[in-house]
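K.L.:
Structure for the following, please:
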Amino acid sequence: MLVHLSIRQFALVEHLELEFRRGMAVITGETGAGKSILLDALGLTLGDRVDAGMVRRGADKAEVCASFASNVQARRWLDAHDIPDEDDLILLRRVVSAEGRSRGYINGRAASANDLRELSQCLIEVHSQHAHQRLLQKDTPRQIIDAYGNLRKQADTVAEYWTSWNHLARKLRSLQETSAELLAQRQLLGYQVEELRQLAIGATELDDLETEHKRLANAESMLLSGQQALAASAGDEGRDAGAVRMVWKAIQQLDKIDDQHPRLDEARDLMQQAHILLEEAGSSLRGYLEQVDINPHRLQQVEERLGEIFSMARKHQIQPQRLFDHWQEQEAALAAMSLSDEDLDAMRQQEVELHDRFMEAATALSAARSEAAARLDRDVCGHFESMALGKARFFTELQTLDSQQASRHGIDQIQFMVQTNPGMPAGPLAKVASGGELSRISLAVQVVTAATSEVTCLIFDEVDVGIGGGTAERVGRLMRSLGERGQVMCVTHQPQVAAQAHQHFMVSKISGDEQTHTRICELNERQRTEEIARMLGGVDITHNTLVHAREMLALVKQG
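P.N.:
Below you'll find the predicted structure:
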């Protein structure tokens, strides 16, 4: 339900704040007063196209804010887009610059025009003479039939079955179309994997082999250098040339000096430490030299293994360090491609079963839709006499599609058809009905389906075109009954329709010396009587038209 509308610097409107209530609201005014401005401003918040001409002359921007009471469908949309629903109110705001650029907001969050359009479809339905109205949209007849027949749960089941079947069918079709190519790829991959399996490289084998090869290849030079280092530090057997001996002799000579000088003590301590370190170094060197292995046979084995690894890496065009990981990746790829004929047969059987399940559910849904459509057609046509459409015939056309043309919505192609006059061919609603007929047919459909619709705010623009008198009164009563279930807004020229409203707004144009203003205000009881009298009698309001207006309003109150 629309709760509040704020309009600033839009077209001829400088500033307006309007409050709306449940029930039926009408918008009236003299021809040329700008009754469409309110709906145009509201349309801006609903995602309609913008242009610079919407901005009031002299202003840098136009701004329109619409506050709606939330509903289940709208909250579901907000949750899906991570937008908070504050106090069960939804605020749609649109700002248009003088250059024609626009910015949209939903509850203070930036939003695109498409976001505004999507969310607004959960909040409000606009029934006008324009081609974009919901009744003419491709999916609307199906949505109306499913809602009217309480078939949404059944339709959801069909959609689930179709999704499962379509997913598997596409996967199977892709496999079958590329089976020859897949076979060649699988054979090549299998050959490559077998090579890698025979090589059977370990995860750390390359690093281990390179370390071992370095040690084996340099064993002789390492042994010689180690022996020479040991001789220099410890000396050869039977000789006193080693560093250990030399340091020990130096310590003995220092001990002979009879002096307590601190620097001498420091030198003696350092000599003793050096002697200890040299002895430990010699011990470590002996241990190292004992494990140095000069093994030409093992060196040859290591070099051959490294050659195999490097050769395989070149063949697969990768770095040797990646060979083990590459092997694991190729194994996984081969496993993913290893689809046997038995697997394909099982997939084909499953695809047939899913197809049959979908077709069974879709056929049942189609039959239920046909029954619901027949009831809808009868109920809608039942209102035509009161809307001056007595000779028109409204019906729903359901065309059954084969499984290849089916969709997640089932096997039905649904559209609303109308025959406006006997002897004339029937055709799609959008192509056959005039603007006024279309608005009244929309009203009839909405009255019939109101109990199942989640949208509680309806707007009808010029539904009274081409009617008058008793027909206009009956249309007004229908709209009033519809408004009592939620909220209806109507732009009307007919006093019989205006008299049925719970809330009445009048649009007037005020021309000043420099600029023209459009004013929209809610009428009190006296003002409303005068406005309906004007609509009845024209420019001059007479005693008779005032009496007639009071009588019309009194009859509405009496019910």
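K.L.:
Every contact and neighbour count from this point should use C-alpha atoms.
P.N.:
Noted.
K.L.:
Check whether residue 539 sits in a helix, strand or coil.
P.N.:
Counting by DSSP: H, G, I helix; E, B strand; the rest coil, the backbone at residue 539 sits in coil.
K.L.:
Measure how buried it is and give me the count.
P.N.:
By the criterion of other CA atoms under 10 Å, residue 539 has 10 neighbours.
K.L.:
ok, it to residue 519 distance?
P.N.:
The gap separating residue 539 from residue 519 is 19 Å, by CA to CA, to the nearest Å.
K.L.:
With residue 112 instead?
P.N.:
30 Å.
K.L.:
Tell me which of these two has more neighbours.
P.N.:
Taking residue 112 and residue 519 together and counting by other CA under 10 Å, residue 519 has the greater number of neighbours (18 against 15).
K.L.:
For that one, which non-adjacent residue is spatially closest?
P.N.:
The spatial neighbour of residue 519 that comes closest, neighbours along the chain excluded (CA to CA, 6 or more residues apart in numbering), is residue 508 at 5.3 Å.
K.L.:
that's a strand at the one you found, yeah?
P.N.:
Yes: assignment of residue 508 by three-state DSSP places it within a strand.
K.L.:
List the contacts of it.
P.N.:
Residue 508 is in contact with 29, 30, 33, 34, 518, 519, 520, counting by CA atoms under 8 Å, 6 or more residues apart in numbering.
K.L.:
same thing but at 6 Å, please
P.N.:
Residues near residue 508 by CA atoms under 6 Å, 6 or more residues apart in numbering: 33, 518, 519.
K.L.:
For the one helix or strand the last one maps to, name the packing helices and strands.
P.N.:
Using DSSP states H and E, the secondary-structure element containing residue 519 is strand 516-522. For strand 516-522, the elements it packs on are strand 503-511, judged by 3 or more CA pairs under 6 Å, 6 or more residues apart in numbering; DSSP states H and E.
K.L.:
Just the buried residues of the strand it packs on, please?
P.N.:
By neighbour count with 16 or more other CA atoms under 10 Å, strand 503-511 contains the buried residues 503, 504, 505, 506, 507, 508, 509.
K.L.:
I have a second one here; can you model it like the first so I can compare?
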Amino acid sequence: MLTALSIANIVLIERLDLDFEAGLGVLTGETGAGKSILLDALGLALGMRADTGLVRQGADKAQVTASFAAPAPGTPLAALLADNDISLEAGEPLLIRRTLKADGGSRAFLNDQPCSAALLREVGGHLVEIHGQHDDRGLLAPAGHRALLDAYARADTGAVAAAHGAWRAAEERLAAARAALDEAERDREWLEHCVAELQALAPQPGEEAELAEARASMQKGERIAGDLATILEAFDGSEGGPALLRGAARRLDRLAGDHPLLAEALANLDRAIIDADEAEAKLNEAARAMEYDPERLEAAETRLFELRALARKHGVQPDELPQLAGDLAARLDAIEGGSAGLAKLEAAVRDTAAAYTHAATALSNQRTKAAARLDAAVAGELAPLKLDAARFQTLVEPLPAERWGPDGMDRVEFLISTNPGAPFAPLARIASGGELSRFILALKVALAEEGGADTIIFDEIDRGVGGAVASAIGERLARLAGAGKQLLAVTHSPQVAAKGAAHFVIAKSSEGTVTRTGVRALDDAGRREEIARMLSGTEVTEEARAQAERLLEVVG
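P.N.:
Purely as a prediction, here's the structure:
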């Protein structure tokens, strides 16, 4: 619901601040006073095209700020704001601000967070509906008729959308499997060769590093084999170092008790023998590890080069060859088992298509029944609006299979016939603006409790009518406002104005060469005077004032 509107430097409006409440609010004023400016300003805030002609002459920029009651949690608008990271504090309003520079360029903000004009339009569509004689959106746009009928029918379209998604996903999986199978079939000979080559080589994870390390060790062993042999000779036999140390230790052991230094020498000698044994063991171990065997070295090099050559051929690292072998073998297996896999996927497509058709058919039946109820509800509103000869029809027709979608299998459009025997035609093709306005009102009243924006604006929807028809329009606007909606009606009809719970008058004033448009809320006395002016024209008579009093008493 719109709670406040602040306008600065829009055409003739220099500065304007208005507060709004729920119910029916009417806006009146003399022709040319600037009622359309007010709607243009609100439209700018709701994301309409930023026309620099809206900037007041002499001003650098224009600005409009609209305040709305925060959307309830779980509503589509709340989800839209959350998806775009627009934060809302509990109990705080939703603020929309739009600035427009005189030299071009505009900026939009939602709760002081910059946003695109496209997002502003999407948010605005949830907040406000604007209906006028030449409106090509809202109820006149066939693209929205299906959603309006679904809301009227209280239809759960989620099941159809989910079934359609499952069907399309199954079709995509089948198409991908067929494409993969076709590609694999084309590559069968190449796959067979590659798989055989990889299986023959049988690469193992980490094998390349192990072979490279072994090859390097053997190559080092070849270079130092002579030196190692000479060193090890010093450890071998009775004349080797360790044997001589042990002999000396045995002799010293017999003498160690004769002097403390001899005992210390014996301990040092024992440690030397232990170290010499450890050194000999490590030398032998190193010699075995680095043992040079020409045949073994050649085999390691051959295996290493084969692994690296095959990895280069396939454009992978040697350690990736085992995975590649498995992948290529799986592709080859897929050719053999492809028919069985396709059969399962084809069955899944048939099953999901059947589930979608079942859900969409049920939705179509629900729409058809709701269309009949809606037609009857609109027909009941036409006679009081002096559209007795008109007929309304909600067209629900099947779409071709290639156009079935998440919204079902139907095209929905609201059609009317204004004269007996005349064919039904789309709402937007009605020649008479007055008839179109009244049709929109009748349809909106019939759809009043079926969702939509909380704020609805009717722009001169009573143009060209008067008397009983104007009274009927006013009654329906009031009824629509009583259904939990906020209505703002720009009107020239005193009968409509008298139905308002709040009344704003739009007036133009001049000071020298400066012209301004202002808007003010009227009290009870002001309302009587304004309605009297609407009744009498340029000169307000006592008779007009009395008639205005009677109109307001009837409403009261």
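K.L.:
TM between them?
P.N.:
After superposition, the two chains reach a TM-score (TM-score structural alignment, normalised by the length of structure 2) of 0.86; 523 aligned residues with a CA RMSD of 3.0 Å.
K.L.:
Just the buried residues of the strand holding residue 519 of structure 1, please?
P.N.:
517, 518, 519, 520, 522.
K.L.:
repeat for stretch 313-328 of structure 2
P.N.:
Buried residues in stretch 313-328 of structure 2, counted by 16+ other CA under 10 Å: 318, 319, 320, 321, 322, 324, 325, 328.
K.L.:
Nearest to residue 153 of structure 2 among those residues?
P.N.:
When those are ranked by distance to residue 153 of structure 2 (CA to CA), residue 328 comes first, at 54.9 Å.
K.L.:
that's a helix at the closest one, yeah?
P.N.:
Yes: counting by three-state DSSP, residue 328 of structure 2 is part of a helix.
K.L.:
Now do it against residue 117 of structure 2, distance only.
P.N.:
Where residue 117 of structure 2 is concerned, residue 328 of structure 2 sits at a distance of 51 Å (CA to CA).
K.L.:
And residue 508 of structure 2, by the same measure?
P.N.:
Counting by CA to CA, the gap from residue 508 of structure 2 to residue 117 of structure 2 is 31 Å.
K.L.:
again, but for residue 460 of structure 2
P.N.:
Between residue 460 of structure 2 and residue 117 of structure 2 the distance, using CA to CA, works out to 27 Å.
K.L.:
and if you look at residue 86 of structure 2?
P.N.:
The gap separating residue 86 of structure 2 from residue 117 of structure 2 is 14 Å, by CA to CA.
K.L.:
okay, the two: which has more neighbours?
P.N.:
Comparing residue 86 of structure 2 with residue 117 by other CA under 10 Å, the one with more neighbours is residue 117, at 21 against 18.
K.L.:
any idea what that one aligns with in structure 1?
P.N.:
Aligning on TM-score structural alignment places residue 117 of structure 2 opposite residue 113 in structure 1.
K.L.:
Now do the SS call for the counterpart of residue 418 of structure 1 in structure 2.
P.N.:
Using TM-score structural alignment as the criterion, the counterpart of residue 418 of structure 1 in structure 2 is residue 416. Of the three states, residue 416 of structure 2 takes strand according to three-state DSSP.
K.L.:
quick one: what helix or strand has the nearest residue in space to residue 416 of structure 2 that is not next to it in sequence in it?
P.N.:
Excluding its sequence neighbours, the residue lying closest to residue 416 of structure 2 (CA to CA, 6+ apart) is residue 392, at 4.5 Å. Counting by DSSP H and E, the secondary-structure element that holds residue 392 of structure 2 is strand 391-398.
K.L.:
What mean distance separates that strand from the matching residues in structure 1?
P.N.:
Overlaying structure 1 shows strand 391-398 of structure 2 at a mean distance of 1.1 Å from the equivalent residues (mean CA distance after the TM-score superposition for structure 1).
K.L.:
now swap in stretch 327-343 of structure 2 and tell me
P.N.:
For stretch 327-343 of structure 2, the mean deviation from structure 1 after alignment is 4.6 Å (mean CA distance after the TM-score superposition for structure 1).
K.L.:
Please tell me how far the counterpart of residue 506 of structure 1 in structure 2 sits from residue 19 of structure 2.
P.N.:
Aligned against structure 2 by TM-score structural alignment, residue 506 of structure 1 finds its counterpart in residue 505. Distance from residue 505 of structure 2 to residue 19 of structure 2, counting by CA to CA: 13 Å.
K.L.:
hmm, who's touching the strand holding residue 519 of structure 1?
P.N.:
For strand 516-522 of structure 1, using CA under 6 Å, 6+ apart, the contacting residues are 12, 13, 504, 505, 506, 507, 508, 509, 510.
K.L.:
can you do 10 Å?
P.N.:
Contacts of strand 516-522 of structure 1 from elsewhere in the structure, counted by CA atoms under 10 Å, 6 or more residues apart in numbering, are 10-20, 25-29, 33-35, 37-38, 56, 503-511, 528.
K.L.:
Quick one, which of those residues are buried?
P.N.:
Using 16+ other CA under 10 Å as the burial test, the contacts of strand 516-522 of structure 1 include 10-16, 20, 25-29, 33-35, 37-38, 56, 503-509, 528 as buried.
K.L.:
Give me the subset of those residues that lies in strands.
P.N.:
Applying DSSP state E to those, the entries found in strands are 10, 13-16, 25-29, 503-509.
K.L.:
can you give me the strands for the stretch 51-200 of structure 1?
P.N.:
Listed in chain order, the strands of the stretch 51-200 of structure 1 (DSSP state E, counting those that start in this stretch) span residues 61-69, 89-97, 102-106, 109-111, 124-127.
K.L.:
so where is the last one in structure 2?
P.N.:
So the one you mean is strand 124-127 of structure 1. Under TM-score structural alignment, the alignment places strand 124-127 of structure 1 onto residues 128-131 of structure 2.
K.L.:
cool, the second one as well?
P.N.:
Residues 93-101 of structure 2 are the counterpart of strand 89-97 of structure 1, counting by TM-score structural alignment.
K.L.:
and the gap between the nearest residue to the match of residue 506 of structure 1 once chain neighbours are set aside and residue 455 of structure 2?
P.N.:
Nearest-residue entry for residue 505 of structure 2: residue 28, 4.9 Å, with adjacent residues in sequence omitted and distances by CA to CA, 6+ apart. Here residue 28 of structure 2 is placed at a distance of 18 Å from residue 455 of structure 2 (CA to CA).
K.L.:
farthest-separated two in the buried residues of strand 503-511 of structure 1?
P.N.:
Using CA to CA, those span at most 20.3 Å, a distance reached by 503 and 509.
K.L.:
picking up where we left off before, test my guess that the match of residue 117 of structure 2 contacts residue 47.
P.N.:
Yes: assessed by CA atoms under 10 Å, residue 113 of structure 1 is found in contact with residue 47 at 4.6 Å.
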